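Chemist: predicted model, plus sequence, below.
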Amino acid sequence: MDKDSVVSALSKRLGTDDTDLLSDMYDDALAQVLDYTNRTKLVGNMGVYVKQLVIVMFNRQGTEGDSSRSEGGVSESYEIGLPSDIKQALMRYRTAKVVTF
């Protein structure tokens, strides 16, 4: 699936017309997923997890840098970095990194 169609689908799902923002978030999410898996391109269903990460990033807007927040008696805490459910799903796509000295 190409980037434009993913951004369009995310725009519909999230109810926003700001495709520039979603495109930027997609690039960031893609880089994070590829870095975590030690890969240079998406394989299998990794694209699903990139989309999930974009949704998380979109929903976290305005809370960047916060690890927790409490307002009106409601407390929220945030995971830093990749959410654990996305990490767990990406574990099967990780490749070993070879380091030579």
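Modeler: Ah, there it is.

Chemist: only C-alpha atoms from now on, for both contacts and neighbour counts.
Modeler: Fine.

Chemist: need the residue closest to the centroid of this structure.
Modeler: Centroid check for the chain by C-alpha atoms, centre = their mean gives L53 as the closest residue, at 2.2 Å.

Chemist: tell me the contacts of that residue?
Modeler: Taking C-alpha atoms under 8 Å, 6 or more residues apart in numbering, we find L53 in contact with A29, L82, I86.

Chemist: compare those residues and tell me which is most surrounded.
Modeler: Most neighbours among the contacts of L53, by other C-alpha atoms under 10 Å: A29, with 23 neighbours.

Chemist: please state the offset of the host helix or strand of that residue from the chain centre?
Modeler: Secondary structure from DSSP states H and E places A29 in helix 19-37. Put simply, helix 19-37 sits 6 Å off its chain's centre (C-alpha atoms, centre = their mean, to the nearest Å).

Chemist: could you list the buried residues of it?
Modeler: Across helix 19-37, burial judged by 16 or more other C-alpha atoms under 10 Å covers 22-23, 25-26, 28-34, 36-37.

Chemist: re earlier: quick one, the helix or strand containing the residue nearest to the centre of the chain and helix 19-37 angle?
Modeler: Using DSSP H and E, L53 maps to helix 46-59. Counting by axes from the mean of the first three to the mean of the last three C-alpha atoms, to 10 degrees, helix 46-59 lies at 120 degrees to helix 19-37.

Chemist: before we go on, here's another structure to hold up against the first:
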Amino acid sequence: MKIKLGISLGDTSQDDLLILYLEDAKNEILELTHLEEIPDKLLSTQVELAIIYYNKRGIEGQTSHGEGGISRSFEEGIPKNIMKKILAYRRLPR
């Protein structure tokens, strides 16, 4: 995750925050799939989702932003390509 975010592996200043986002992503995936553990094939999806959470910190709830002639829009919820991967592992609730 650090490599994908461009954070030096030796930089531990954000480790607690990164772990929190990884846990949030794990909990979201488990809730959506009704599984008790994340399958190995979804671990990279967990990291992708955690990176999205990390990149959205401070802009939660914002759907668009304009400043100095530059306009940005943000996708709400989990992006479709990630949701598709997660739902492929979905089981019926117990």
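Modeler: Okay, I see it. Not measured: the values here are computed from a predicted model.

Chemist: list the TM-score for the superposed pair.
Modeler: Taking TM-score structural alignment, normalised by the length of structure 2 as the basis, the two superposed chains have a TM-score of 0.82; 89 aligned residues with a C-alpha RMSD of 1.6 Å.

Chemist: rewinding a little: which residues in structure 2 does the helix holding A29 of structure 1 align to?
Modeler: Helix 19-37 of structure 1 corresponds to residues 15-33 in structure 2, going by TM-score structural alignment.

Chemist: for that stretch, give me every contacting residue.
Modeler: 36-38, 46-47, 49-51, 53-54, 86-87, 89-92.

Chemist: and the furthest pair within the residues you listed?
Modeler: Farthest pair in the contacts of stretch 15-33 of structure 2 (C-alpha to C-alpha) is Y54 and L92. Separation: 29.8 Å.

Chemist: which residue of the two possesses the greater neighbour count?
Modeler: Taking other C-alpha under 10 Å, Y54 of structure 2 and L92 do not tie; Y54 has more neighbours (16 against 8).

Chemist: quick one, what contacts the more buried one?
Modeler: Taking C-alpha under 8 Å, 6+ apart, we find Y54 of structure 2 in contact with L18, Y21.

Chemist: structure 1: which residue goes with that one?
Modeler: Using TM-score structural alignment, Y54 of structure 2 lines up with F58 in structure 1.

Chemist: repeat that for E67 of structure 2.
Modeler: For E67 of structure 2, the aligned position in structure 1 is occupied by E71, per TM-score structural alignment.

Chemist: give me the number of residues near its match?
Modeler: 7.

Chemist: same check on I38 of structure 2?
Modeler: By the measure other C-alpha under 10 Å, the count of residues near I38 of structure 2 is 18.

Chemist: check S71 of structure 2 too.
Modeler: When neighbours are counted by other C-alpha under 10 Å, S71 of structure 2 comes out with 9.

Chemist: with K41 of structure 2 instead?
Modeler: K41 of structure 2, neighbours per other C-alpha under 10 Å, totals 11.

Chemist: roughly how far does it sit from Y89 of structure 2?
Modeler: Between K41 of structure 2 and Y89 of structure 2 the computed distance is 10 Å (C-alpha to C-alpha, to the nearest Å).

Chemist: got it, and I82 of structure 2?
Modeler: From I82 of structure 2 over to Y89 of structure 2 the distance is 12 Å, taken as C-alpha to C-alpha.
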